[in-house]
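Colleague: Curious how this folds, go ahead:
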Amino acid sequence: MGLEEKLPSGFLLTTVEKAVGWARKNSVWPATFGLACCAIELMATGGPKHDLARFGMERASATPRQADLMIVAGRVSQKMAPVVRRIYDQMAEPKWVIAMGVCASSGGMFNNYAVVQGVDHIVPVDVYLPGCPPRPEMLIDAIVKLHDKIQNMKFGAHRAAQLEELERRALRTLPLIEQGAGK
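Modeller: This is a model prediction of the structure:
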């Protein structure tokens, strides 16, 4: 038709990526995974004072098959690591992870054999949220940062390459964790 030459480069695809990014960003369904004291702050974030419904996240899923965001709140023990990975594997694509609190991010003050030194050894993490425990306002800030990341995410091979690298890093240590948990 000749219309392609008259449009600016990438006009149609960029518009589609932005529309899909906007839709994904406003319909994230979290699978809450509260393991320790950070879970209390996570529950407070869902209350009326902080109102996660503003972000399209009022529906917390009890099943991983209906969720696309895992919020790991608290320390992850070696025994719980394979369970966290199994839940992550059952989540719908595309999926994201927030490591909430210093224990989920780096093991925190529990530098021993029983606690995984960062959930990124098990699953790829998109946003790290520091604090012990982090306040609900900090979780909302992390969610806003994740929304920016989701909205600006590329399609196809670019996201696949990024996920492949994160998976490779996480899977390097997962067999060691599973051996320690008795598998």
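Colleague: Please make it C-alpha for all contacts and neighbour counts, starting now.
Modeller: Fine.
Colleague: could you pull out the strands for the chain?
Modeller: Ranges of strands in the chain, per DSSP state E, are 30-34, 69-73, 96-100, 127-129.
Colleague: between the second one and strand 30-34, how many degrees?
Modeller: Strand 69-73 and strand 30-34 meet at an angle of 20 degrees, taking axes from the mean of the first three to the mean of the last three C-alpha atoms, to 10 degrees as the criterion.
Colleague: Any idea which of the strands of the chain gets closest to His158?
Modeller: Closest to His158 of the strands of the chain is strand 96-100 (C-alpha to C-alpha; 15.5 Å).
Colleague: Give me the buried positions along that closest one.
Modeller: For strand 96-100, burial by neighbour count (16 or more other C-alpha atoms under 10 Å) applies to 96-100.
Colleague: next one: stretch 112-128
Modeller: Residues 115-128 are the ones in stretch 112-128 that count as buried (16+ other C-alpha under 10 Å).
Colleague: compare with the first, here's sequence two:
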Amino acid sequence: MLDSIKDVVRKSSIHVCIVNCGGCNGCDVECVALLSPRYDLEQYGIYVHNNPREADVLLLTGAVTEQWRENLKRVYDKAPEPKIVVAIGNCPQSGDVFNQEGGHVYAPASDFVPVDAAVSGCPPRPSEILEAILAVGPQAIADRGREKR
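Modeller: Just a heads-up that it's a prediction; the model follows:
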């Protein structure tokens, strides 16, 4: 019974999980700003979860650090199919200021998990993050509907 209720709700909404792989947390602050009344993420049917097992979209922030090289793949594997990854900010795309000679930052994140969309900026604006989620999220819902048949 509980699974069927969950399936009904998930058919019409996008569930995201913020995954910080290291960095300054600037992009995380912008992602959390999406929950404020100004952007009101939930009006678009987008809900934030702390558990990747509940997510359709993984919002990847920060540069991939030494500790996250293996963990990122593990978190990605826990998300249900179909899953979408959105790289938020410059760090998951290039390592940005953290990608120094002899450092322990690995870029791009697409070397570890497939990245479906990227939002550039340091940090990007909440409206740009929202646009990226709305651009790729409905595809995850459509793909989920095809898998159930």
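Colleague: so can I have a markdown table of the strands of structure 1 showing distance to His50 of structure 1?
Modeller: Below are the strands of structure 1 laid out as a markdown table (distance: least, C-alpha to C-alpha, whole Å):
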| stretch | distance to His50 of structure 1 |
| --- | --- |
| strand 30-34 | 16 |
| strand 69-73 | 17 |
| strand 96-100 | 17 |
| strand 127-129 | 17 |
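Colleague: Relative to Ala62 of structure 1, which of those strands is closest?
Modeller: Among the strands of structure 1, if distance is taken as C-alpha to C-alpha, the winner is strand 30-34, at 6.4 Å.
Colleague: Other residues contacting the closest one?
Modeller: 39, 42, 57, 59-64, 67-74 (C-alpha atoms under 8 Å, 6 or more residues apart in numbering).
Colleague: run the last query once more with 6 Å
Modeller: 60-61, 67, 69-73 (C-alpha atoms under 6 Å, 6 or more residues apart in numbering).
Colleague: Leaving out the residues flanking it, which one is nearest to the corresponding residue of structure 1 for Glu30 of structure 2?
Modeller: Under the alignment (TM-score structural alignment), Glu30 of structure 2 pairs with Glu41 of structure 1. Among residues not flanking Glu41 of structure 1 along the chain, Pro136 sits closest, at 5.7 Å (C-alpha to C-alpha, 6 or more residues apart in numbering).
Colleague: That neighbour -> structure 2?
Modeller: The criterion is TM-score structural alignment: under it, Pro136 of structure 1 has Pro126 as its aligned partner in structure 2.
Colleague: again with Ala92 of structure 1
Modeller: Ala92 of structure 1 maps onto Pro80 in structure 2, by TM-score structural alignment.
Colleague: Quick one: residues contacting that match.
Modeller: Residues counted as contacts of Pro80 of structure 2 (C-alpha under 6 Å, 6+ apart): none.
Colleague: can you check Val57 of structure 2 too?
Modeller: Counting by C-alpha under 6 Å, 6+ apart, Val57 of structure 2 makes contact with 16, 83-85.
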